[in-house]
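1. sequence and predicted structure, then a few things I'm wondering about:
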Amino acid sequence: MKKPYSAPDINREEKLKAFDRLLTVMNELRENCPWDKKQTLESLRHLTIEETYELSDAILEGDLTEVKKELGDLMLHNVFYARIASEQNKFDIADVLNSICDKLIERHPHIYSDVIANDEATVKANWEKIKLKSGNKSVLEGVPKSLPALVKAIRIQDKARGVGFDWEKKEQVWEKVEEEMQEFKQEFNAAANETINKEKAMAEFGDLLFSLVNYARFIDIDPEEALERTNKKFIKRFQYLETESAKDGKKMGEMTLDEMDEYWNRAKKL
């Protein structure tokens, strides 16, 4: 068994005190604040999702001050859920923390046992194999059903890759993209005027998107992040169009496309 690496942690005592302080504040709020006393696992759920997206925004913006703030919000939610569960005699925060520690130790046998794993792919493969041994009937069981479709596609492909179900070369993946593009074009011919079969076109478009996500993974691009950056870029340029056209006394909805393109092209140069 390998000896786990232990980095020096000169602030361990301060970190433990800070966590203990959070537990104390949580207990005080739960017992004395009318709003906190009313919360349930279900009522907190949508707030947690919102906080997770706010953390994602802060990370994409590279704003570490906001990242720290949003991590604090999520830490509060974790403690809040555990406090509610402890009131129902189900589990408490110690159970939560010990559970994740046990899982990490079990799924990192290359650190805590004698298994050899010298690269990321082997680590991921071992992880998925251990999950199957632990009772999971499918490698894909761990993909949440409520994930947004694009993120879900990434996770599905990543998990399939972990057990060896994957293309060998990126060229093969790109050929698949081109194949799916051709199949989509057959269902939706942009140059033709006939009515398309929407169900078939949607199915082919889904296949095309899935293959593009796959190719992005092969060239180490996060498609979710890539699309979000494009969203932000569009928003910035569109808002420039709105602001600058208003300065010139023009109104959105009354301008021609050529007029709007003028502002849009200016925005692209900023």
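-> That came in fine, so what should we check first?
2. only C-alpha atoms from now on, for both contacts and neighbour counts.
-> Noted.
3. can you tell me the helix or strand for the most centrally placed residue in the chain?
-> Per CA atoms, centre = their mean, the C-alpha nearest to the average position across the chain is that of residue 151, at 6.0 Å. Applying DSSP states H and E as the criterion places residue 151 in helix 149-162.
4. helices or strands up against that helix?
-> The helices and strands touching helix 149-162, judged by 3 or more CA pairs under 8 Å, 6 or more residues apart in numbering; DSSP states H and E, are helix 120-133, helix 198-218, helix 223-247.
5. now do it and helix 223-247, the angle between them.
-> With axes from the mean of the first three to the mean of the last three CA atoms, to 10 degrees applied, the angle from helix 149-162 to helix 223-247 works out at 160 degrees.
6. who's in contact with helix 149-162?
-> 121-122, 124-128, 139-140, 143-144, 166, 210, 213-214, 217, 223-224 (CA atoms under 8 Å, 6 or more residues apart in numbering).
7. which positions within stretch 224-238 qualify as buried?
-> residue 237 (16 or more other CA atoms under 10 Å).
8. hang on, I meant stretch 77-95
-> Using 16+ other CA under 10 Å as the test for burial, stretch 77-95 gives 77, 79, 80, 81, 82, 83, 84, 85, 92, 93.
9. residues making contact with that stretch?
-> By CA under 8 Å, 6+ apart, stretch 77-95 touches 23, 26, 27, 40, 41, 44, 48, 96.
10. which residue comes closest to the first one once chain neighbours are left out?
-> Same thing as residue 23. Setting aside the residues directly before and after it, residue 23 is nearest to residue 79 in space (CA to CA, 6 or more residues apart in numbering), at 7.1 Å.
11. strands of the stretch 1-150 of the chain, start to end?
-> In the stretch 1-150 of the chain, no strands are defined using DSSP state E, counting those that start in this stretch.
12. what segments of it are helices?
-> Ranges of helices within the stretch 1-150 of the chain are 12-32, 34-38, 41-61, 64-87, 93-106, 109-112, 120-133, 149-162, based on DSSP state H, counting those that start in this stretch.
13. put together CSV for the helices and strands packed on helix 149-162, with distance to residue 158 on each row.
-> Formatted as CSV, the helices and strands packed on helix 149-162 follow (distance: least, CA to CA, whole Å):
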stretch, distance to residue 158
helix 120-133, 9
helix 198-218, 8
helix 223-247, 13
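14. alright, now check it against this:
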Amino acid sequence: MDLLRSPGGCPWDAEQTHASLVPYALEEAHEVAEAIEAGDRAGMREELGDLLLQVVFHARLAQEHPGDPFDLDDVARGVAAKLVRRHPHVFAVEPGAAAGGGEDAHRRWDQIKKAEKQRTSVLDGIPLAQGALARTQKVLARAARADLGLDVGAVARRHADGEADAGGPAAALGARLLALAAEADAAGIDAEAALRAALRTVESAVRAAEAG
């Protein structure tokens, strides 16, 4: 990557910026998910490599920043330190800390992360650009782990009745989608993955129809 970005390297690589690479990072992450869900081991190995390439590419770009440079080693050190901080029950950085079950460990992770980043809401840090279905489940999961006593069904009904929206068919549909996402979250089902699986069935049917 250093050679590709250096004079005499690849003109396309030399033109890229962090912003221009965003679509590729998103695409590669989705292709990793697709390979995993398809049980494609060779594809998973390849797509993980492509995703890793995005990390390497961004780290190489970051070295060139005039005021705040960092490199791949800085990225690796940062994530290693984060794992230690957020797993005190494993790395014994907090004497007597016990994780309990997986949900307890996840809740502790959220609490430590909130303190580290000085966040005021459990919703802080959820990407706005994330797909609506995946983002809905993320919001519901965060709210549930925070023990806020949120009645999602009541919220959905209020939305459908127009108290939180302009009302109409779109509000009613949104409420039903919210209720479905909540149902999936309560059952421990990844709604986004479930929808992708159903869509693959549709795609197979379309291709079969095209084949006559």
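-> Good, I have the coordinates. This structure is a prediction, so every number in the text was calculated from the model and none was measured.
15. can you give me the TM-score here?
-> After superposition, the two chains reach a TM-score of 0.85 (TM-score structural alignment, normalised by the length of the second structure), with 202 aligned residues with a CA RMSD of 2.5 Å.
16. and the helix holding residue 151 of the first structure, which stretch of the second structure?
-> Counting by TM-score structural alignment, helix 149-162 of the first structure lines up with residues 132-145 of the second structure.
17. tell me which residue of the second structure lines up with the residue nearest to residue 23 of the first structure.
-> Match for residue 79 of the first structure (TM-score structural alignment): residue 56.
18. in CSV, list the helices of the stretch 1-150 of the first structure along with distance to residue 259 of the first structure.
-> Listed next are the helices of the stretch 1-150 of the first structure as CSV, based on distance: least, CA to CA, whole Å:
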stretch, distance to residue 259 of the first structure
helix 12-32, 56
helix 34-38, 51
helix 41-61, 31
helix 64-87, 38
helix 93-106, 57
helix 109-112, 62
helix 120-133, 52
helix 149-162, 34
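19. out of those, which is closest to residue 241 of the first structure?
-> With CA to CA as the criterion, residue 241 of the first structure lies closest to helix 41-61 of those, at 22.2 Å.
20. now the closest one on the second structure. Mean distance?
-> By mean CA distance after the TM-score superposition for the first structure, the fitted helix 41-61 of the first structure averages 1.2 Å away from its aligned residues in the second structure.
21. quick one: buried residues of that helix?
-> 48, 51, 52, 54, 55, 57, 58, 59.
22. distance of residue 211 of the second structure from residue 203 of the second structure?
-> 12 Å (CA to CA, to the nearest Å).
23. do the same with residue 97 of the second structure
-> 49 Å.
24. with residue 167 of the second structure instead?
-> 33 Å.
25. same deal with residue 54 of the second structure?
-> For residue 54 of the second structure, the distance to residue 203 of the second structure - CA to CA - is 29 Å.
26. for residue 136 of the second structure, same thing?
-> 25 Å.
27. and residue 82 of the second structure, by the same measure?
-> For residue 82 of the second structure relative to residue 203 of the second structure (CA to CA), the value is 41 Å.
28. equivalent analysis for residue 107 of the second structure, please.
-> 38 Å.
29. what's the answer for residue 42 of the second structure, then?
-> 22 Å.
30. counterpart of residue 39 of the first structure in the second structure?
-> In the second structure, residue 39 of the first structure lines up with residue 16, judged by TM-score structural alignment.
31. check residue 258 of the first structure too.
-> Counting by TM-score structural alignment, residue 258 of the first structure has no partner.
32. mind telling me what element residue 258 of the first structure is part of?
-> helix 257-268.
33. flag every buried residue along that helix.
-> Quick answer for helix 257-268 of the first structure (16+ other CA under 10 Å): 260, 263, 264, 267.
34. go on, stretch 164-184 of the first structure?
-> 173, 174, 176, 177, 180, 181, 183, 184.
35. relative to residue 224 of the first structure, how far out is the second one?
-> In this structure, residue 174 of the first structure and residue 224 of the first structure are separated by 19 Å, where distance is defined by CA to CA.
36. now do the first one
-> Taken as CA to CA, the spacing of residue 173 of the first structure relative to residue 224 of the first structure amounts to 18 Å.
37. stretch 165-183 of the first structure: how far from the chain's middle?
-> 24 Å (CA atoms, centre = their mean, to the nearest Å).
38. now stretch 116-133 of the second structure
-> With CA atoms, centre = their mean, you get 11 Å for stretch 116-133 of the second structure.
39. which part of the first structure matches stretch 76-83 of the second structure?
-> Using TM-score structural alignment, stretch 76-83 of the second structure pairs with 97-104 in the first structure.
40. mean shift of that stretch relative to the second structure?
-> Averaged out, stretch 97-104 of the first structure is 1.1 Å away (mean CA distance after the TM-score superposition for the first structure).
41. I'd guessed residue 153 of the second structure sits against residue 177; true?
-> No: look at residue 153 of the second structure against residue 177 with CA atoms under 8 Å: they stay out of range, at 11.1 Å.
42. hmm, which two among the buried residues of stretch 164-184 of the first structure are most spread apart?
-> 173 and 184 (16.5 Å).
43. residues near residue 97 of the first structure, how many?
-> 10 (other CA atoms under 10 Å).
44. what do you get for the one 10 residues further on?
-> By other CA under 10 Å, the residues close to residue 107 of the first structure number 19.
45. pull the distance from stretch 19-35 of the first structure to the chain's centre.
-> Relative to its chain's centre, stretch 19-35 of the first structure lies at 29 Å (CA atoms, centre = their mean).
46. start and end of stretch 35-46 of the second structure, how far apart?
-> Span of stretch 35-46 of the second structure from end to end, CA to CA: 9 Å.
47. try stretch 113-121 of the second structure
-> 11 Å.
48. then stretch 124-139 of the second structure?
-> End-to-end for stretch 124-139 of the second structure, by CA to CA: 10 Å.
49. show me what counts as buried in it.
-> Using 16+ other CA under 10 Å as the test for burial, stretch 124-139 of the second structure gives 133, 135, 136, 137, 138.
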